[in-house]
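[1] heads up, no residue letters with this:
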């Protein structure tokens, strides 16, 4: 198969590498010409993945016309806040889109909504799960899920993407997988706050558990197909790795803010985007409009943008009115 991968950050580059290693033809689109030239000349993405050698057959370009002419199968690996602007550059629409990005944009839209508002009548799928780019890059065992309403296409992509170190499962719950990936980034910021305050193991375990509850409550209110989606790789799996891994950008943001570093300075020192920072505001706007209780996400917003003391945020979460853990109806 042929794939055009949009976005030459760490995950876009590593996924393009995986596709080439699986025997596919790939053209990697980079926003900046100098980054594309670096990949083509040195077979390395020295900005995002220094030291990682890329296949010589992996070609990069910064020209939209070349991407349009190369393939009808697009893979989106662009930060969510930039996706709409990138898609507007294209005059021709693809046949299929596989989304790797995780978040909700400032207009309160999931990636599927952004893509399908631009390109109608395409086959859309989303690939998600616990998949830090650096581990996939060095072929460490990784399992993910691809969600698509067209299950025949999902199975074709499952085969196209899978190999001995990258295992892909299929799913029909597109929105559930997208919501899981978006909200877990916000919960991971809260996990980083716990790390910054003292790396409390009891609190981290409770946060992950109650964070999953918020993800599920939010997703089901939006019409996701099954609560089991949140128990799977896109939900619990991705939540665990993003809340605990040193590779996690969102966890890092929370840790640095809890240690007293201003958010603007944390973000200034990061090459890659921490999606949870941009997702939390539109996420809460949706939650408020639907009267969905999201206490962890609310505290994350107040710590990041309202100057709340992180310890006070923890105290307020711990002293909320007492309730049942699970209400059986």
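    Looks like it arrived, so ask away. Note that the structure is a prediction, hence the values are computed from the model and not measured. Residues are numbered from 1 along each chain as shown.

[2] going forward, measure contacts between C-alpha atoms and count neighbours the same way
    OK.

[3] so after the helix ranked longest in the chain, what's the next helix or strand?
    Across the chain, the longest stretch assigned as helix under DSSP state H is helix 174-197. As assigned by DSSP states H and E, the chain's next helix or strand after helix 174-197 is helix 201-221.

[4] what lies in contact with whatever helix or strand comes next after that following helix?
    For helix 201-221, the following helix or strand on the C-terminal side (DSSP H and E) is helix 228-231. By Cα atoms under 8 Å, 6 or more residues apart in numbering, the residues outside helix 228-231 that reach it are 173, 176-177, 180, 212, 215-216, 235-237.

[5] now the two most distant members of those.
    Greatest spacing in these, by Cα to Cα: 173 and 212 (16.7 Å).

[6] which residue ranges of the stretch 201-329 of the chain form helices?
    Shown for the stretch 201-329 of the chain, the helices assigned by DSSP state H, counting those that start in this stretch span residues 201-221, 228-231, 238-244, 249-258, 263-268, 275-289, 295-305, 310-318.

[7] try it against this one:
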């Protein structure tokens, strides 16, 4: 891959993708950005006014009109670095027309914090299996961060994880800027699975808050959740020495569990208040990744015979329609 070429393609047009477009545009080293926008009407609006009408509509995005596309395959073919930034449930549809050859000799970055439903695969594994992308060409972006704060230029730290540190550093040069710091990591599986798990724990926090429990209890819940996450990550990949207290794991968990911007906490809060899953999904305008992740993580729990009572509680409430108050009561004696 030619280091002098600096074409970056973004596949996705939600709030995080929009914030990332602004973030990359603010970096003076990188101005040649290609953007796939799913809705034709949004695409036309962005071309005319430089704002995404559906997400973060106040944010000015600087993308050349000729670099806006409704075809994801074109964006991928013309880019040197491809950043995938759709909800995990929609990634397969977004890439439906894309061939393995389109990803040849490109760096592929996953900014998706979820598991591909039905396949039960994190995005990195899905890319290697479906498109034969070498793991050395894949970089994962972890938090802690929310799109709303990044777009408001609040100082944020992003963790970039990958097997090849030269590739990770190359991506880091385009990501870091005036309000973005980067932390580099080799724990690609831990960072990606940690991002999946923290969404489930944020759902748990929201459920408990919606059910009337306060900050004192939720602090206990989250302190248990980070230990539960550590147990799960060790079972998935024990070859990497990771500090579960660092920002990619504990930091991302905290911001997702407590922030006003957390869609997973909001979704959980609605469930704790008595909403059905369907009614909560209809009311929200964004995808709560933790809902899909909860079912997928059950396979890992069963495969490794793990004791993960918080994840189990969320799963029982969401998929077996168990009352939140009943499942919370079962959890109480398992927390320390």
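    That came through fine. This is a predicted model, so every value here is computed, not measured.

[8] can you calculate the TM-score here?
    Remark: TM-score between the superposed chains equals 0.93 [TM-score structural alignment, normalised by the length of structure 1]; 322 aligned residues with a Cα RMSD of 1.7 Å.

[9] ok, back up a step: so which of the helices of the stretch 201-329 of structure 1 has the densest surroundings on average?
    Mean neighbour count, computed with mean count of other Cα atoms under 10 Å, is highest for helix 249-258 among the helices of the stretch 201-329 of structure 1, reaching a mean of 26.

[10] so which residue is dead centre in structure 1?
    residue 102 (2.8 Å; Cα atoms, centre = their mean).

[11] to which residue of structure 2 is it aligned?
    Using TM-score structural alignment as the criterion, residue 102 of structure 1 maps onto residue 113 of structure 2.

[12] does its match touch residue 289 like I think?
    Yes - applying Cα atoms under 8 Å as the test, residue 113 of structure 2 and residue 289 come out as touching, 7.1 Å apart.

[13] related to what we said a few turns ago, the longest helix of structure 1 aligns to what range in structure 2?
    So helix 174-197 of structure 1 sits over residues 188-211 in structure 2, by TM-score structural alignment.

[14] coming back round to it: ok, the residue nearest to the centre of structure 1 - contacts?
    Residue 102 of structure 1 neighbours (Cα under 8 Å, 6+ apart): 79-80, 111, 178, 181-182, 275.

[15] please, which helix or strand holds it?
    Going by DSSP H and E, residue 102 of structure 1 is not part of any helix or strand.

[16] quick one: it from residue 53 of structure 1, how far?
    26 Å (Cα to Cα, to the nearest Å).

[17] quick one: which of the helices of the stretch 201-329 of structure 1 is nearest residue 10 of structure 1?
    It is, among the helices of the stretch 201-329 of structure 1 and with distance given as Cα to Cα, helix 249-258, at 12.1 Å.

[18] so where is that closest one in structure 2?
    Under TM-score structural alignment, the match for helix 249-258 of structure 1 is residues 263-272.

[19] mean deviation, that stretch versus structure 1?
    Average distance, stretch 263-272 of structure 2 versus aligned residues of structure 1 after superposition (mean Cα distance after the TM-score superposition for structure 1): 0.7 Å.

[20] got it, and stretch 223-230 of structure 2?
    Mean for stretch 223-230 of structure 2 is 1.1 Å (mean Cα distance after the TM-score superposition for structure 1).

[21] so that stretch corresponds to what in structure 1?
    Counting by TM-score structural alignment, stretch 223-230 of structure 2 corresponds to residues 209-216.

[22] contacts for the matching stretch?
    Residues contacting stretch 209-216 of structure 1 (Cα under 8 Å, 6+ apart): 179-180, 183-184, 187, 227, 230, 235-236, 239, 293-294, 296.

[23] just give the nearest non-adjacent residue to residue 33 of structure 2, would you?
    Nearest residue to residue 33 of structure 2, sequence neighbours excluded (Cα to Cα, 6 or more residues apart in numbering): residue 8, at 5.1 Å.
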